[in-house]
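Engineer: I'll drop the sequence and a predicted model, then ask my questions.
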Amino acid sequence: MTYSGNVTPGGTPAVRELDGLTITKVSVGPMDNNAYLLRCRTTGEQVLIDAANEAPRLLDLVGEAGLAAVVTTHQHMDHWVALEEVVAATGARALVHEEDRAGLPIEAQTVAEGDTVAVGRCALEVIHVRGHTPGSIALLYRDPAGVPHLFTGDSLFPGGVGNTDQDPQRFAALIDDVEHKLFDRLPDETWFYPGHGDDSTLGAERASLPQWRARGW
């Protein structure tokens, strides 16, 4: 089945098979959060992006293969409700940016701009994207056999950047980082996976950047 990225709470996960990495996207309730399980196809090592909710469902997805790490894209509670239970059950490392660490319910190791998170023989590059929260991050997988894949948390969605509570300074930081760290660095073919809702590509959104900046949200 062709991967579309369309998932619903309680529905069937969407699975994308790359040469080196399997991406499984699932939506969990009650806020229709996306969680992403990444598995190295060579070693079987797995990493979860955002243990948002429904810990039993996420643990079923992880299965007997275990979990090396859980990366939390930012400190908002709807992205970590299941974190403590998933970490306790799997022994996975909890990872978050230093500036959002205090917002998590458990102790976590910190990551910073330019760090990499290993998924077996694959690697995710950490990109610090300020504005939605002080320590929001995106995670970039540069597929050697295909297009880049970018996990954006709540910093970038189809149709605009994340919520900055009508704070002009936070919005300026977010739109600047999204434009310069993501759109300026990566090609149109880059597929991105947000914290809620459907996926998109940078190419599908690029022409709207001036409109986003002008409207201020």
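Structural biologist: Looks like it came in fine.
Engineer: CA atoms for contacts and neighbours, from now on please.
Structural biologist: Noted.
Engineer: need the helices for the protein, in chain order.
Structural biologist: 55-62, 83-90, 168-177, 202-206, 209-215 (DSSP state H).
Engineer: what residues sit buried inside the fourth one?
Structural biologist: Looking back up the chat, that one is helix 202-206. Of the residues in helix 202-206, those buried by neighbour count under the rule 16 or more other Cα atoms under 10 Å are Leu202, Glu205.
Engineer: one more: the third one?
Structural biologist: Within helix 168-177, the residues scored as buried using 16+ other Cα under 10 Å are Arg170, Phe171, Ala172, Ala173, Leu174, Ile175, Asp176, Asp177.
Engineer: looking at the residues you listed, spot the one nearest Thr43.
Structural biologist: Asp177 (33.6 Å; Cα to Cα).
Engineer: what count of nearby residues applies to the residue nearest to the closest one when sequence neighbours are not counted?
Structural biologist: Once flanking residues are discounted, Asp177 sits nearest to Val129: 5.5 Å by Cα to Cα, 6 or more residues apart in numbering. Val129 sits with 29 neighbouring residues when counted by other Cα atoms under 10 Å.
Engineer: list the contacts for the residue nearest to the spatial centre of the chain?
Structural biologist: Among the residues of the chain, Phe151 comes closest to the average C-alpha position under Cα atoms, centre = their mean, at 3.6 Å. Residues near Phe151 by Cα atoms under 8 Å, 6 or more residues apart in numbering: Ala138, Leu139, Leu140, Phe192, Tyr193, Pro194, Gly195.
Engineer: comparison target below:
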Amino acid sequence: MSPEYSRAIGDGLTLTKLSVGPMDNNAYLLSAGGEQLLIDAANDAGRLLELIGPAGLRAVVTTHRHSDHWQALAEVVRVTGAESLAHADDAVEIPVVTGTLADGDTVEVGGHVLEVIHVVGHTPGSIVLSYRGEHLFTGDSLFPGGVGNTRGVKENFASLIDDVEHKLFGRFADGTVFYPGHGKDSTLGAERPSLPQWRARGW
């Protein structure tokens, strides 16, 4: 199966989206200036390595600890020698982590900078990566139609909806595109009117 798309999202920065594994996880490859960064080595290591190709890989960022997002991580890191990065609060449950991230940290690829935004609720160490505030890689914290699953735990839902509302919708414009861990992309503008409904329904 070929990538869903490959397109430029900045000067010299290309984004390629690939759905992998039985749970249709999205893996995102960012390429610029001869460097590449992978967001979520979720599954199908062979397909991911084919996508990465001879250019190699600078780093893999894992958005959160849930196992469907790192099934291919150990193999991809072994073959490419890439760094493996995740938030410190989730790193202990991810099989290979060579460096930890915190809110406000940055990750670079080919001179392009992505900001780490910590959003608590789906897991303790879930992160969103922001590129210029115009593109957000949200893992399982934000989808078209709602925030990520908090398994009926009210405190976790309250934390997640607060973080998503304040740290994402409160900071970024309607035209900002977000790329979730499963399914289709959307924009903050398309989802913003539904925020009160999400909060009221509690999931």
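Structural biologist: Structure received. Note that the coordinates shown come from a computational prediction; the quantities given were computed from them, not determined experimentally.
Engineer: looking at the helices of the first structure, which is nearest to Ile23 of the first structure?
Structural biologist: Ranking these by proximity to Ile23 of the first structure (Cα to Cα) places helix 55-62 first, at 11.6 Å.
Engineer: would you mind getting the average deviation of the closest one from the second structure?
Structural biologist: Here the mean offset of helix 55-62 of the first structure against the second structure after fitting is 0.3 Å, by mean Cα distance after the TM-score superposition for the first structure.
Engineer: give me the stretch of the second structure that that helix matches.
Structural biologist: The aligned range for helix 55-62 of the first structure in the second structure is 45-52, by TM-score structural alignment.
Engineer: now stretch 118-127 of the first structure
Structural biologist: Aligned by TM-score structural alignment, stretch 118-127 of the first structure falls on residues 108-117 of the second structure.
Engineer: can you put the helices of the first structure in JSON lines and add distance to Ala69 of the first structure?
Structural biologist: Converted to JSON lines, these look like this (distance: least, Cα to Cα, whole Å):
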{"stretch": "helix 55-62", "distance to Ala69 of the first structure": "11"}
{"stretch": "helix 83-90", "distance to Ala69 of the first structure": "8"}
{"stretch": "helix 168-177", "distance to Ala69 of the first structure": "26"}
{"stretch": "helix 202-206", "distance to Ala69 of the first structure": "27"}
{"stretch": "helix 209-215", "distance to Ala69 of the first structure": "33"}
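Engineer: so which of these gets nearest Ala35 of the first structure?
Structural biologist: helix 55-62 (8.3 Å).
Engineer: hang on, the earlier thing: the residue nearest to the centre of the first structure maps to what in the second structure?
Structural biologist: Residue pairing (TM-score structural alignment): Phe151 of the first structure is matched to Phe137 of the second structure.
Engineer: pretty sure Asp140 of the second structure sits against Gly148.
Structural biologist: Yes: counting by Cα atoms under 8 Å, Gly148 is a contact partner of Asp140 of the second structure at 5.2 Å.
Engineer: overlap in contacts of the two?
Structural biologist: His122.
Engineer: how many neighbours does the equivalent of Ile127 of the second structure over in the first structure have?
Structural biologist: In the first structure, Ile127 of the second structure lines up with Ile137, judged by TM-score structural alignment. Neighbour count for Ile137 of the first structure, taken as other Cα under 10 Å: 29.
Engineer: likewise Leu48 of the first structure?
Structural biologist: Count around Leu48 of the first structure with other Cα under 10 Å applied: 25.
Engineer: so it touches Val70, yeah?
Structural biologist: Yes: between Leu48 of the first structure and Val70 there is a contact at 4.7 Å, judged by Cα under 8 Å.
Engineer: tell me the contacts of the residue nearest to Glu98 of the first structure when sequence neighbours are not counted?
Structural biologist: Nearest residue to Glu98 of the first structure, sequence neighbours excluded (Cα to Cα, 6+ apart): Thr110, at 5.2 Å. The neighbours of Thr110 of the first structure, taking Cα under 8 Å, 6+ apart as the test, are Leu95, Val96, His97, Glu98, Arg101.
Engineer: separate out the buried members of those.
Structural biologist: Leu95, Val96, His97, Arg101.
Engineer: aligned to the last one, what sits in the second structure?
Structural biologist: It stands for Arg101 of the first structure. Correspondence of Arg101 of the first structure to the second structure, assessed by TM-score structural alignment: Ala91.
Engineer: need the contact list for its match.
Structural biologist: Counting by Cα under 8 Å, 6+ apart, Ala91 of the second structure makes contact with Arg65, Val97, Thr100, Gly125.
Engineer: report the separation between the aligned partner of Leu160 of the second structure in the first structure and Thr22 of the first structure.
Structural biologist: Alignment note (TM-score structural alignment): Leu160 of the second structure maps to Leu174 of the first structure. Using Cα to Cα, to the nearest Å, Leu174 of the first structure is found at 29 Å from Thr22 of the first structure.
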